[in-house]
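Undergrad: mind looking at a prediction? Sequence and model below.
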Amino acid sequence: MAENVAKKAHAIMISMPYQGHITPFVSLALKLASKGITITFVHLESVHHKLSKASHKADLFADATESGLDIRYATISDGFPLHHDRDLHPEKYWTTLLQIFPSYVDDFVGKLIRSDPQSLHFLVADTVYIWPAAIARNYNLINVSFYTSPALVFSLLYHLDLLRERGHFLRKDETAEIDYVPGVGSMKIRDLMTSLSKSSDITGNSLYKAFEEVKKADFILHNTVEELESDTLSALNKYQPNYAIGPINLSEASSVAVGRSLHAEVDLTKWLGSKPAGSVLYVSFGSVVQTSKEVIGEIAHGLRLSEVNFIWVARAHLTASGDSNVLPDGFVEEVGDRGLIVPWCDQISVLSDPAVGGYLTHCGWNSVVESMWCGIPMICFPVTYDQPTVRKLVVSDWEIGIDLGDAATVDREGVAEKVRNLMSGGASEKMRKEAAKVKQMVRGAVEADGSSSVNNFNRFIVDLKNKLCIN
């Protein structure tokens, strides 16, 4: 133990290669480094290529290093050439990544530890990877698991055995109630993650393995707010140490300039400045999910019928067909200056703008957190992964959004009606009041010493150093 006193904690951090994971992971790295911990932050080479192209920086953490933070930056191969299109067939890519990537990580971690024997290394890896526990065991590392989605989703996946025992692993009856998961209130089968819908689903099977492995983690960090999910987090703490430290990507440490956007961002300040306060609906389906051209068409026609101002982030690969022109013919010309179509933007900047009054979202957790941070009510259109479960939180638990339905039921008249209802209709005033309350809660969690996420993060640092035997 005496030998370890002079050694420094050194985190090896590896996130999933998707925007919703990268953003909070980068912020966590900055937060850990601000506590005097050395960081080696590892991106996939393909992710680095996108990030550096969008930010025009080779070393994404150069500004953080210049500010005095000890962050080393490294890249690692995923086994594919850079020109391989990983977005076109995401499930096929993920399947292959599961099979070949762990050996690359193992090799990288081994070389890093051997090159720096004076540090006390520990692993900070994404919860949804299946390999962290094995690699931590191979190198006798403390294993910190970071979950970037809400605690409700984590708990459901953590208790998959219960769902299987009750026959709810396969979503046969969408109206059936689930009321037996510790710390989780009653919910319907339709609110479960789409990856639990069929036994052959690669994502569902990999998540089952990942959440069996996470039960071996030393610490679990959550990018959520304790006050929003207190019952769920309290139940999880009976099994392992869990710490709600969110929204980590909006905490003070995250203000350090680091390239974290996978796409070049369009500046929308001038256009937003020309619109009245609260009059603009922001529309985005995130960086990964895909839907059909027919669904995109119905949403487009609904926006046209609503006569509401809108910004729509219509990125590449928005549909599974890979068609770059997914909007209806004549749509852009017909909506004129009332609508703005862009490939990507700084989302938190847009949501913070006074002109924005609502968000039509796929319910990715980062997007929902940023919307809550800005007090913006939502229209929820979940597509896949954990998005139906996040919708349940937004619509049923927190009452800060309305449900648009799903791909099978969405139609232009319904879209127009719900857009008008959110922006200026009967549901608007109540939701805005609730959104203001949630905004205060989310901001309060990270903005002052003594607040819940600040306290939880400080408690984690103390517990981590005790386990590393650092005074």
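TA: Looks like it arrived, so ask away.
Undergrad: going forward, measure contacts between C-alpha atoms and count neighbours the same way
TA: Noted.
Undergrad: does Met13 touch Val124 like I think?
TA: Yes - judged on Cα atoms under 8 Å, Met13 makes contact with Val124 at a distance of 4.7 Å.
Undergrad: those two: which is more packed in?
TA: Val124 (27 against 22; other Cα atoms under 10 Å).
Undergrad: distance of that one relative to Tyr243?
TA: As judged by Cα to Cα, to the nearest Å, Val124 and Tyr243 stand 14 Å apart.
Undergrad: same question, His83
TA: 39 Å.
Undergrad: can you check Leu360 too?
TA: From Leu360 to Tyr243 the distance is 30 Å (Cα to Cα).
Undergrad: tell me what the helix or strand harbouring Arg432 is packed against?
TA: Using DSSP states H and E, Arg432 maps to helix 426-446. With contacts defined as 3 or more Cα pairs under 8 Å, 6 or more residues apart in numbering; DSSP states H and E, helix 426-446 has these neighbours: helix 365-373, helix 412-424, helix 452-468.
Undergrad: show me what the longest one is packed up against.
TA: Counting by 3+ Cα pairs under 8 Å, 6+ apart, the packing neighbours recorded for helix 452-468 are strand 242-244, helix 426-446.
Undergrad: just want the angle from that helix to helix 426-446.
TA: Helix 452-468 and helix 426-446 are oriented at 40 degrees to each other (axes from the mean of the first three to the mean of the last three Cα atoms, to 10 degrees).
Undergrad: structure B:
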Amino acid sequence: MAATSPASYGGGGDGVGRRRVLMFPLPFQGHVTPMLQLADVFRSRAGLAVTVFHAPVNAPAAAAAAAAAGDYRFVTVGADVAEEAAALMPTGGSGSDFAGALMGLDALLRAPFDDALRHVLAEDAATACCMVVDSNLRGVQEVAERRGVRTLALRTGGACCLVAYMAFPELCGKGVLPPASRDQLQLDMQLDELPPLRLRDMMFSATSTHATMATCLERLLDSARCSSGVILNTFEDLENSDLRKITNGLNVPVYAIGPLHKISIGQESSLLTQDQTCLEWLDKQEAESVLYVSFGSLASMDSQELFETAWGLVDSKIPFLWVIRPNSVQGSQQACLPDGFEEATRGRGMVVSWAPQQDVLRHRAVGGFWTHNGWNSTLESICDGVPMICRPQFADQMINTRYVQEVWKIGFELEGKIERRMIDRAVRKLLCSEEGKEMRYRAKDLKNKAITCIEKGGSSNTAIHMLVNLIMSF
């Protein structure tokens, strides 16, 4: 899609007089990143001005740099409730009540957002055409609606995840959810309504009550149904069947415009400082020889799992790049690797606190990705043709894992208690076996389809045109 000059919309480069899109991401890395990538697409591809509202916690790094730009503004919401917002933020891992935290943040931000939106509309009422809101912020969306602002809902997960969320009430009505027991046989039950998912894949959080989950998902679906359109960071060749189910089930326009990270021109969105030296290390490794290990910005492990992971990587003899971010080990600010690990892996392994993941996954040396399977990580791996070892923990990660293993067949789940021999076998399977080579072949086929979809005439390119036309019609 060719870039459109800002002057085409009656304004200059400073954003004065240009149509303006308002945006509000959920303050988590996996939600901030696609929202800012979408903002970049609006600006660079359609010449739209953008105002990003953001919570007082996890403020985007771009906020300070862009604060003075007329066409790209950032507005802090709820500075006076920052401590309360910080207290609501989950600490990571399957023990956190994410559903409760999402609804708590949404409720906390409603009143301060109403005040912030009123001030912004006083300045930009003539040019503000709509608001893109994270679908987890239903309360924020309701405020915008009351102020007369049309809304679009951004889903930062895959289409497969939204289809599962849409089926949640039906499964509850049938008595499938909540499960009558935690019996292994029952949890492994296949869901006829949602192939290839099992009942266990719908257990989004071990600590959120069923009532909390049901309310959270109901509000998420209300956000989609009450919007003027749903935007998904995916592409048709990857999730065509589930995209059709969403269109038929929600009765609102659906825009599959991903992969956003391949369309955006690269606005920095990381909430953590990236260690760029790992790219220099990768330059010295052989093609497709390195296992990249990263469990995202929220998932965590205990100290025993850390030790078993470390020794499993040692025993595999495979080169690796391992991200161990601060607070990723439960009960410890700083991870302590076992004695002898550094000596045993010197020259073939590197540990960093955070990595430029997109650059890592596209690097010629990376041959596999051990991931928690958040949607951003899953999609980035797919789009660079990298097969996966999957270790999901919560939310949509189990759903994404099942699709990686059973639908796209580009990886496999690492199930059960983490143990070094299991890790050794899994790493060798992905990097060294014929089965791993076949997964890599299928992953590269999906990579090619992802490239095609964003080119002229491709499905995502066309969807962006349609989305921009919708916005300009408001």
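TA: Here it is on my side, so go on. Quick caveat, the model's predicted, so the values are computed rather than measured.
Undergrad: any idea what the TM-score is?
TA: For this chain pair, the superposition-based TM-score is 0.88 by TM-score structural alignment, normalised by the length of structure 1; 444 aligned residues with a Cα RMSD of 2.5 Å.
Undergrad: the helix holding Arg432 of structure 1 vs helix 412-424, what angle?
TA: Using the same axes, to 10 degrees: helix 426-446 of structure 1 against helix 412-424 is 60 degrees.
Undergrad: how about the contacts made by the residue nearest to Ala59 of structure 2 when sequence neighbours are not counted?
TA: Excluding the flanking residues, the one nearest Ala59 of structure 2 by Cα to Cα, 6 or more residues apart in numbering is Pro27, at 7.2 Å. Going by Cα atoms under 8 Å, 6 or more residues apart in numbering, Pro27 of structure 2 touches His54, Ala55, Val57, Asn58, Ala59.
Undergrad: which of the three states applies to Pro27 of structure 2?
TA: coil (DSSP: H, G, I helix; E, B strand; the rest coil).
Undergrad: residue in structure 1 matching it?
TA: In structure 1, Pro27 of structure 2 lines up with Pro17, judged by TM-score structural alignment.
Undergrad: for the top helix by length along structure 2, packing partners?
TA: Longest helix in structure 2 by number of residues, with DSSP state H as the criterion: helix 98-124. The elements that helix 98-124 of structure 2 packs onto, with contact taken as 3+ Cα pairs under 8 Å, 6+ apart, are helix 82-88, helix 138-146, helix 210-225.
Undergrad: the last one vs structure 1, mean deviation?
TA: Between helix 210-225 of structure 2 and the aligned residues of structure 1, the post-superposition mean distance stands at 3.4 Å (mean Cα distance after the TM-score superposition for structure 1).
Undergrad: chain center to that helix, what's the gap?
TA: 18 Å (Cα atoms, centre = their mean, to the nearest Å).
Undergrad: buried ones in that helix?
TA: 210, 212-214, 216-225 (16 or more other Cα atoms under 10 Å).
Undergrad: cool, the first one as well?
TA: Neighbour-count burial for helix 82-88 of structure 2, counted by 16+ other Cα under 10 Å, picks out Ala82, Ala85, Leu88.
Undergrad: adding distance to Gly249 of structure 2, write those residues out as TSV.
TA: Shown next, in TSV, are the buried residues of helix 82-88 of structure 2 (distance: Cα to Cα, whole Å):
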residue	distance to Gly249 of structure 2
Ala82	37
Ala85	34
Leu88	32
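Undergrad: Val52 of structure 2 belongs to a strand, doesn't it?
TA: Yes - applying three-state DSSP, one finds Val52 of structure 2 inside a strand.
Undergrad: and Cys130 of structure 2, helix, strand or coil?
TA: Applying three-state DSSP: Cys130 of structure 2 is strand.
Undergrad: I misspoke; the intended subject was Ala58 of structure 1.
TA: Using three-state DSSP, the secondary structure recorded for Ala58 of structure 1 is coil.
Undergrad: what residue in structure 2 is paired with it?
TA: Matched to structure 2 by TM-score structural alignment, Ala58 of structure 1 sits across from Ala64.
Undergrad: burial measure for its match, as a count.
TA: Counted with other Cα under 10 Å, residues neighbouring Ala64 of structure 2 total 11.
Undergrad: how near is it to Met35 of structure 2?
TA: Look at Ala64 of structure 2 and Met35 of structure 2: by Cα to Cα, they are 17 Å apart.
Undergrad: same thing with Gly312 of structure 2?
TA: Distance from Gly312 of structure 2 to Met35 of structure 2, by Cα to Cα: 36 Å.
Undergrad: of these two, who's got more company?
TA: Met35 (26 against 21).
Undergrad: residue contacts, the residue nearest to the more buried one when sequence neighbours are not counted?
TA: Distances taken as Cα to Cα, 6+ apart place Pro25 nearest to Met35 of structure 2, at 6.0 Å, with adjacent residues excluded. Pro25 of structure 2 makes contact with His31, Val32, Met35, Val52, Phe53, His54, Val133, Asp134, according to Cα under 8 Å, 6+ apart.
Undergrad: I appreciate the help and will end here.
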